[in-house]
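A.B. asks: I'd like to go over a predicted model; first the sequence, then the structure.
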Amino acid sequence: MVTVQLFEENAMKAVQHVQMSVLTSPSPLIISAASVQYTGVLVGNFIVGYAADRFGRRFVLLVTLLLGIPELFLGGIINNLPVYYILRFAVGMSVAGTMSVGWTYCSEMISPKHRFKLRTVTSYSLGRVFMVGLAHAAGEWRLASFLYGGVCIFTLLLLLFLPESIIWLKRKGYTERAKNAQKKLDLINGAKSEDTEIGPRIAKNVPLLDVIRDAKLRVGFFVLCVMWFFGAFCEYSIDLNGDDMSKNLWTGQYLSGALASIIRLSFGIADGYFPWLGRRKVFIIGMSVCTAASGILVLLLYLGHKGTTLYLVVYLTAYNSIALIWEPNFVCAAELMPTDVRATTTAFLGIISRVSIIIASTMVSERKMIM
């Protein structure tokens, strides 16, 4: 499960870092290719959440991977800019499925006790190091796009061996399928399969509006909306300005991803030893450190210290602290929302985050055009 989630979230998403100079370069076009891809993610989130709650997590994941993989290969072949934008939009729709539904699927296959730890292992930061390494080895973005497509094929093959979410099958009343899925998981894990009685628990159709009407769920849902919107806006505003954080592009990207991975893994391990830490405190710590570091970054830019070692250290502090908040964001989305609408609410939160990302990418592109 860790391997599947790692590649699902990062294989296609990391293309933006390889093509950073293309995505943010001055152009007569009003919107950048990054914004087109984020728009595709936004549109995709309107579809994948409902589809996953109705037709199954694994099925929707397979469909979205089959949608995105050909576009990655085609994106490395074509030379027509409008067609390239269409392909980026399609990749964005695929990313919506692999991110929103992918985490819902994995969270339902992982016990709550180990959910936070495994989320830190499957984070975007760890995948970013791997993808930057592929881009560095490829040497040019077209070959890198082919390599990413190959990684996604590997993910697709892994997903074919895994069963549908047992929790989703139980809630939908598919008793026999749930038994078969459990036996398949036991076989994969090398555990002895036991014949346990799985009673029918057919879930009633719970629309998203019912979450808003329920007093307890409403508070948690609106808090998640705020966490996802500002978390995404801050992270991508910092991230998309990171191509020139150091004099060497590769050094900056490796450092950024590696440090974020180490910090996330450290908090994941600490979660098992310090129960008092919790999701809320991790979010507050990450956001507070990012706010302070961002203020220092503004001061350093004003004083003309961009490109210095001090600027790089402060930038990495800001990025790594804001990247940390996605663990509590995703885990809380899985734990606070009921199974019946878990994929739908996660997709809706994805929509909110994509709106903020589009705003952030547009602002960054306009700033670079001016500069």
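C.D. replies: Great, that's in hand. Residues are numbered from 1 along each chain as shown.
A.B. asks: going forward, measure contacts between C-alpha atoms and count neighbours the same way
C.D. replies: Fine.
A.B. asks: any idea how far the helix or strand where R58 lies is from the chain center?
C.D. replies: Per DSSP states H and E, R58 falls inside helix 57-75. Taking C-alpha atoms, centre = their mean, to the nearest Å, one finds helix 57-75 lying 15 Å from the centre of the chain it belongs to.
A.B. asks: by contact count, what packs against it?
C.D. replies: Taking 3 or more C-alpha pairs under 8 Å, 6 or more residues apart in numbering; DSSP states H and E as contact, the helices and strands that helix 57-75 lies on are helix 33-55, helix 81-96, helix 102-109, helix 141-161.
A.B. asks: between those helices, which gets nearest to K306?
C.D. replies: Closest approach to K306 among these (C-alpha to C-alpha): helix 33-55, 24.1 Å.
A.B. asks: residues touching the residue nearest to K117 when sequence neighbours are not counted, list them.
C.D. replies: Setting aside the residues directly before and after it, K117 is nearest to G268 in space (C-alpha to C-alpha, 6 or more residues apart in numbering), at 4.3 Å. The neighbours of G268, taking C-alpha atoms under 8 Å, 6 or more residues apart in numbering as the test, are 116-121.
A.B. asks: take this one as well and set it beside the first:
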Amino acid sequence: IFQWDLVCENRWISFTITTVQMTGALIGAFGIGYAGDRFGRRISLYTIQFLHLIFVAVSAFSNSWQLFAAMRFGIGMVGGATVVVSFPASIEFVGKRWRALLGAYPVWSVAAPFLALVTYLFPNWRHFEFFICVVNIPVLFGFFIAPESIRWLTVKGRIEEASKVAYLIAKRNKQPPPNTAILERIAEEERSRNSNFSSYTFIDLLRGKRMALITIRVWYTWFTSAVVYWCLVLGVQNMSGNFYLNFFLVSIIEIPASLLVLLWINRKNFGRRWSVASANIVVTLGALGAITASLTESSKAYYVNICVMISKFASTSGWSSMTPFTAELYPTVVRNLGFGCAGTVSRVGGIFASQVMSLGGYLPYVIICILMAIDTCSILTLPETRGEALPDTFIDINKNSKLEDKYVVNGDGVNMIDVPQKSKEHK
């Protein structure tokens, strides 16, 4: 700020740089959705990690705020892209009981305190950028270790490569070589709909009544979740008491909120839908409490803090549940597209949240209640995915039969490919 005199009449520049970075994140989330499904999970993920290293390195040597802003756009773009491509790639390698864990692990909440420590140890922003570069280098070596998704290779008709990955996983888990004949069966199913294994587009997310309804409801949920989450974060400045303590508490509460969702998200009578819906209900109750407390005398202002903490806890829990739920709703052929679009919509929600908070008083909490009430009804109409195998093609999405895990490569039942089995009523 002081190096480029970003104060007084130039103060707008610092806010512009932040906006530029957020715009980059939005574009990155949107673009990587297509790239992940077109070029593969592995190449897309490590390409953006390499670009991240380049952008950060150039940023460290920036000699003007214009160049710095351009690099922040790039950093925001690869940051938004990383979140979108990494999660779908991860769940395609694990079985049903582990997918919820990947969504609930509080990566951001655990990393945030370390970020504060690093900035304390490296107060010079250039030194901080150099540190990020050094940390990023080992990540790139993962390209030579992590295999491509078997699911993606299969639906692209690359059976030989998919078989090699399956054999490699079996070998590393000290299991006998798996029967990969099922891969050709899945590829043939995709070939029957898409003879050239050509890439799908964003239009395909809205093609067909069932797929379109899933997509629209997912988009609304991610938009609403982002609005609520960022309203609660931005609202910290309006809470009574010490700002830094409030911000710390609102941030640290995400860790237990993310982990505790594991207690019920895999339960038979709860699942993904009710995990998100119940979290929405708690958010709504917390917002109602904040409205009531806001209308009382200022001596009761700490009640607002309590209600906001409750809503933040539930909001994080709901989002942790919605992350695996979203990836499980889409077939492999468009999973990255679907997840990428959801991430893009959430960025729009984050932008909208700042406008909601500008209303001031209790009005933001009123809007939160309305959004959450609609979202709760919407979520409960989505198909439950708990205990269901991941769909690979659009044919799987439109089938009334149940997908059963058939292809396992270790004793824990970590499945790689799922095949349809007729339900009892079809026998």
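C.D. replies: Perfect, I can see it now. The shown structure was predicted, so the numbers you read here are calculated from the model rather than taken from an experiment.
A.B. asks: where does the TM-score land?
C.D. replies: Put the two chains on top of each other and the TM-score (TM-score structural alignment, normalised by the length of structure 1) is 0.79; 341 aligned residues with a C-alpha RMSD of 3.3 Å.
A.B. asks: just to revisit the earlier point, can you tell me the SS state at the residue nearest to K117 of structure 1?
C.D. replies: helix (DSSP: H, G, I helix; E, B strand; the rest coil).
A.B. asks: if we can go back for a sec, please point out which of the contacts of G268 of structure 1 structure 2 shares.
C.D. replies: Of those, the ones still in contact in structure 2 (both residues aligned by TM-score structural alignment, their matches' C-alpha atoms under 8 Å) are 116-117, 120.
A.B. asks: neighbour-wise, which of those leads?
C.D. replies: Among the kept ones among the contacts of G268 of structure 1, T120 has the most neighbours (other C-alpha atoms under 10 Å), with 27 neighbours.
A.B. asks: and it, what helix or strand is that in?
C.D. replies: T120 of structure 1 belongs to helix 112-121 when assigned by DSSP H and E.
A.B. asks: quick one: that helix to chain centroid distance?
C.D. replies: Between the centre of helix 112-121 of structure 1 and the centre of its host chain there is 15 Å, according to C-alpha atoms, centre = their mean.
A.B. asks: do the same with stretch 51-59 of structure 1
C.D. replies: Centre to centre, stretch against its chain (C-alpha atoms, centre = their mean), the figure for stretch 51-59 of structure 1 is 18 Å.
A.B. asks: also stretch 172-180 of structure 2?
C.D. replies: In this view, stretch 172-180 of structure 2 has its centroid 31 Å away from the chain centroid, taken as C-alpha atoms, centre = their mean.
A.B. asks: in that stretch, what counts as buried?
C.D. replies: Taking 16 or more other C-alpha atoms under 10 Å as the neighbour-count basis, stretch 172-180 of structure 2 is seen to contain the buried residues 178, 180.
A.B. asks: what's the end-to-end length of that stretch?
C.D. replies: Counting by C-alpha to C-alpha, to the nearest Å, the length from the leading to the trailing residue of stretch 172-180 of structure 2 is 17 Å.
A.B. asks: what residue in structure 2 is paired with S94 of structure 1?
C.D. replies: In structure 2, the residue paired with S94 of structure 1 is V78, using TM-score structural alignment.
A.B. asks: of the contacts of G268 of structure 1, which is the nearest to S193 of structure 1?
C.D. replies: Taking C-alpha to C-alpha as the measure, S193 of structure 1 sits nearest to L118 out of those, at 24.0 Å.
A.B. asks: ok, the closest one to T3 of structure 1 distance?
C.D. replies: 10 Å.
A.B. asks: which of these two has more residues huddled nearby?
C.D. replies: Between L118 of structure 1 and T3, L118 has the larger neighbour count (other C-alpha under 10 Å), namely 22 against 11.
A.B. asks: one step back: tell me which residue of structure 2 matches up with the residue nearest to K117 of structure 1.
C.D. replies: Structural correspondence for G268 of structure 1 with respect to structure 2 (TM-score structural alignment): L262.
A.B. asks: V223 of structure 1: neighbour count?
C.D. replies: 11.
A.B. asks: what's the spacing between it and I212 of structure 1?
C.D. replies: V223 of structure 1 sits 12 Å away from I212 of structure 1 when distances are taken as C-alpha to C-alpha.
A.B. asks: any residues in contact with both of those two?
C.D. replies: Shared between the contact lists of V223 of structure 1 and I212 (criterion: C-alpha under 8 Å, 6+ apart) there are no residues.
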